[in-house]
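A.B. asks: My questions are about this predicted structure, shown below with the sequence.
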Amino acid sequence: MEKNIAKLTTADLQFYEEKGYWISPKLLDDEQIARLRHAHERVWAGDYDGDGYAMYGHISVPSDPHQIRKLDNAWWINDEVRDVVTDPIIGEMAAYLMQTNEVRLWHDQLIYKPSAGSTNTQAGNVGWHQDYGYWQASSNPNMITVWIALQDTDLKNGGMMSVNGSHKWGLIPDSDTFFDQDMNKLKEKYTADSREWVEEPCILPAGHASFHHSLTFHGSGQNVTNEPRLSVVAHLMPYDTFYRPGVQFHHNVTLLGARPEAGQRFANDNFPILYSK
């Protein structure tokens, strides 16, 4: 982690609360970026650290080379990823933005966006979605995603775009549309109630991160460069995050034990603490 990272200010918090996202200074040094890029290569090749147990079993790479790859809880099988997604500096930043005294890892992700090629105008798109659309088993929508770029990232290589202030809309039904590649159709769907839709690109130099609220609509377009776009992502939650049954299933519920109970905190070793005040 980069040394001498400045503390967040009240202006940073106000920006986040107004926009639904915030762009960090450089968090990773160049050596760490290189190691994480190599971690991507190792994970997708099936070269794991530790006992080699991936969250969903065997990791399969899509047969279509233009399709995005996404893996949850890569920290289980790669030490470099674990060091980043459990880093207390990131935890302290997230704690300030969420206004909480403790931050735990909900889960991480490795995301690999290949070059889209020239045959599919939507290949590699990430549809407009809200992260909390997938996380409704969590009692607390005040969660945050830390998306860390492992190369300079802009709209040419499929950088993320956020919808300004959309976290204030609350949870929109059926917003779990990460893999829906028709972004224009999704935009029409989510603006049907005359919501103001203002897209803002998250331009990130290598090692920088975007922190966005779990209700912020975001998505990304094609990577039209010749190199893959690599990222490591930490999804984080505050202290008071409990299991909420009777909603959309999430695999994290299985990590609470054989018979999870309503109101049970996501607070065991599967959800490590990054920061506690």
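C.D. replies: Thanks, I have it.

A.B. asks: make it CA atoms for all contacts and neighbour counts henceforth
C.D. replies: OK.

A.B. asks: in the helix or strand where Glu200 lies, what's buried?
C.D. replies: Glu200 is located in strand 199-201, with elements delineated by DSSP states H and E. Buried residues in strand 199-201, defined by neighbour count with 16 or more other CA atoms under 10 Å: Pro201.

A.B. asks: Quick check: His208 vs Thr9, distance?
C.D. replies: Spatial separation of His208 from Thr9 under the definition CA to CA, to the nearest Å is 17 Å.

A.B. asks: neighbour-wise, which of those two wins?
C.D. replies: More neighbours sit around His208 than around the other of His208 and Thr9, counting by other CA atoms under 10 Å; the figures are 23 against 11.

A.B. asks: Grab the nearest non-local neighbour of the more buried one.
C.D. replies: Computed as CA to CA, 6 or more residues apart in numbering, the closest residue to His208 that is not its neighbour in sequence is Lys26, at 4.4 Å.

A.B. asks: residues near that neighbour, how many?
C.D. replies: Using other CA under 10 Å as the criterion, Lys26 is surrounded by 19 other residues.

A.B. asks: didn't it look like it was pressed against Glu2?
C.D. replies: Yes - the pair Lys26 / Glu2 is scored as a contact, 6.9 Å apart, by CA atoms under 8 Å.

A.B. asks: which residues touch the longest helix seen in the chain?
C.D. replies: Scanning the chain for the helix with the most residues, using DSSP state H, yields helix 30-44. Surrounding helix 30-44, the residues in contact under the criterion CA atoms under 8 Å, 6 or more residues apart in numbering are 1, 48, 59-61, 74, 77-78, 80-81, 110, 112, 150-151, 206-207, 230.

A.B. asks: List the ones among these that fall in helices.
C.D. replies: Assigned to helices by DSSP H, the following of the contacts of helix 30-44 qualify: Glu80, Val81.

A.B. asks: Narrow the contacts of helix 30-44 to just the buried residues.
C.D. replies: With burial judged by 16+ other CA under 10 Å, the buried subset of these is 1, 48, 74, 77-78, 80-81, 110, 112, 150-151, 206-207, 230.

A.B. asks: Next up, a structure to set beside the first:
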Amino acid sequence: MTTNEMNLRGRELVDEALLPTEADVARYERTGWHIAPQVLPDALLDSARLAIEAHHAGKRDRILPRKAKFSDWRPGDGDGVRNNEFCSLQNDGVRELVMQPVLGAIAARLARAPAIRLFDDQAIYKPPATGAVGATAVGWHTDHSYWSTCTSTSMLTAWIPLHDAEVKNGTLYVIDGSHLWPECEHLRGFNDPDLDSIEQRMGRAIPKHLITAMQLKKGQVSFHHMRALHASAPNRATHPRFAVAVHMQDAANTYQPLTSANGMAIVLPHDQLCRPDRAGRPDYSDPEIFPEIWPGKARNVKHA
């Protein structure tokens, strides 16, 4: 199946009732997060879970170039948190979920953008509680900290649990309004399970009432701003937790060259996967790596 054929599957009208209202968008702009209603069917989520399990077992529909360095858990890597990046580029079942038009339509409303492209995605698995459950926490971080070569300040992430998500099974937490804090500019703590040290790391007090758990029913999706500080708690349930994070870029996003503190050029795996633009720089509009989720072929919103 070609990329274009996969992009065309499932394109249909998106129901206006599922999209954020202007009041919802204004709230997102204040808090940095939004919870959508149940927009995804159970069958699609169940299929994605089976696809992720097959991915863990070694199945790949496509092989990405070895030169691109990214996390892609395989048997033998241990049984803590499993992080498989660029999963939709390798796995058709995950791609079917990631490319749902409703995800892009919601993101476009929240970002006030005419179009939304995929930037990357992650399939994240947390094993059930055994022993040191703290090891299954995902640390406080901002997505923007890992996307410093992006010019956009409006990128966002859809977080999709493949079942009900609650505090007990390690749901996502977002700190209200943190996307407006300058201290969040370079906060990379994804692999640091010490969730209690965030105030010390930030150098500021964080009132407990600002920390919001994304408690979702199966089919619901949460969205958070690229600069929103977020983490997920340990999985203390008796069953694994499956989730897919879909990182999305607005149409205006392009590549910008940057160097690290030691003077080395910053190179994302995205840069190693996509085609160059006319100037020889990574092209963040390459449809093979960054396909358009919205509007794509779903160019209409169905009004009640």
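C.D. replies: Yep, that arrived. Fair warning: this is a prediction, and the values are worked out from it, not measured in the lab.

A.B. asks: Do you have the helices of the stretch 1-150 of the second structure handy? List them.
C.D. replies: When assigned using DSSP state H, counting those that start in this stretch, the helices of the stretch 1-150 of the second structure occupy the ranges 3-8, 22-31, 42-56, 87-90, 92-98, 101-111.

A.B. asks: Point out the most buried one among these.
C.D. replies: Mean neighbour counts were taken over the helices of the stretch 1-150 of the second structure using mean count of other CA atoms under 10 Å, and the top value, a mean of 26, falls to helix 101-111.

A.B. asks: Against which helices or strands is that helix packed?
C.D. replies: strand 14-15, helix 22-31, strand 116-126, strand 156-161, strand 241-250, strand 292-294 (3 or more CA pairs under 8 Å, 6 or more residues apart in numbering; DSSP states H and E).

A.B. asks: Using JSON lines, please lay out the ones you listed together with distance to Cys274 of the second structure.
C.D. replies: Formatted as JSON lines, these follow (distance: least, CA to CA, whole Å):
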{"stretch": "strand 14-15", "distance to Cys274 of the second structure": "29"}
{"stretch": "helix 22-31", "distance to Cys274 of the second structure": "31"}
{"stretch": "strand 116-126", "distance to Cys274 of the second structure": "11"}
{"stretch": "strand 156-161", "distance to Cys274 of the second structure": "20"}
{"stretch": "strand 241-250", "distance to Cys274 of the second structure": "15"}
{"stretch": "strand 292-294", "distance to Cys274 of the second structure": "14"}
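
A.B. asks: for these, which one sits closest to Met214 of the second structure?
C.D. replies: Proximity to Met214 of the second structure, assessed across those by CA to CA, is greatest for strand 156-161 (9.4 Å).

A.B. asks: That closest one - contacts with which helices or strands?
C.D. replies: If contacts are counted by 3+ CA pairs under 8 Å, 6+ apart, strand 156-161 of the second structure sits against helix 101-111, strand 222-225, strand 241-250.

A.B. asks: Can you check which part of the first structure the last one sits on?
C.D. replies: The counterpart of strand 241-250 of the second structure in the first structure, using TM-score structural alignment, spans residues 229-238.

A.B. asks: Also the longest one?
C.D. replies: Alignment note (TM-score structural alignment): helix 101-111 of the second structure is matched to residues 88-98 of the first structure.

A.B. asks: Average offset of that stretch relative to the second structure?
C.D. replies: In the superposition with the second structure, the aligned residues lie an average of 0.8 Å away from stretch 88-98 of the first structure, counting by mean CA distance after the TM-score superposition for the first structure.

A.B. asks: Name the residues that touch that stretch?
C.D. replies: Counting contacts by CA under 8 Å, 6+ apart, the residues outside stretch 88-98 of the first structure that touch it are 7-8, 13, 16, 101-104, 142-144, 211, 236, 238, 274-275.

A.B. asks: By neighbour count, which of those residues wins?
C.D. replies: Top of the contacts of stretch 88-98 of the first structure by neighbour count (other CA under 10 Å): Val103, with 32 neighbours.

A.B. asks: how about the nearest residue to that one once chain neighbours are set aside, what does it touch?
C.D. replies: Once its chain neighbours are removed from consideration, Val103 of the first structure has its nearest residue in Pro238; the separation is 4.8 Å (CA to CA, 6+ apart). Taking CA under 8 Å, 6+ apart as the contact definition, Pro238 of the first structure lies against Ala95, Met98, Thr100, Asn101, Glu102, Val103, Arg104, Asn142, Met143.

A.B. asks: Could you check how far the residue mapped onto Glu18 of the first structure from the second structure is from His224 of the second structure?
C.D. replies: Under the alignment defined by TM-score structural alignment, Glu18 of the first structure corresponds to Arg30 in the second structure. Here the distance between Arg30 of the second structure and His224 of the second structure works out to 11 Å (CA to CA).

A.B. asks: what do you get for Pro101 of the second structure?
C.D. replies: Note on Pro101 of the second structure: its distance to His224 of the second structure, by CA to CA, is 18 Å.
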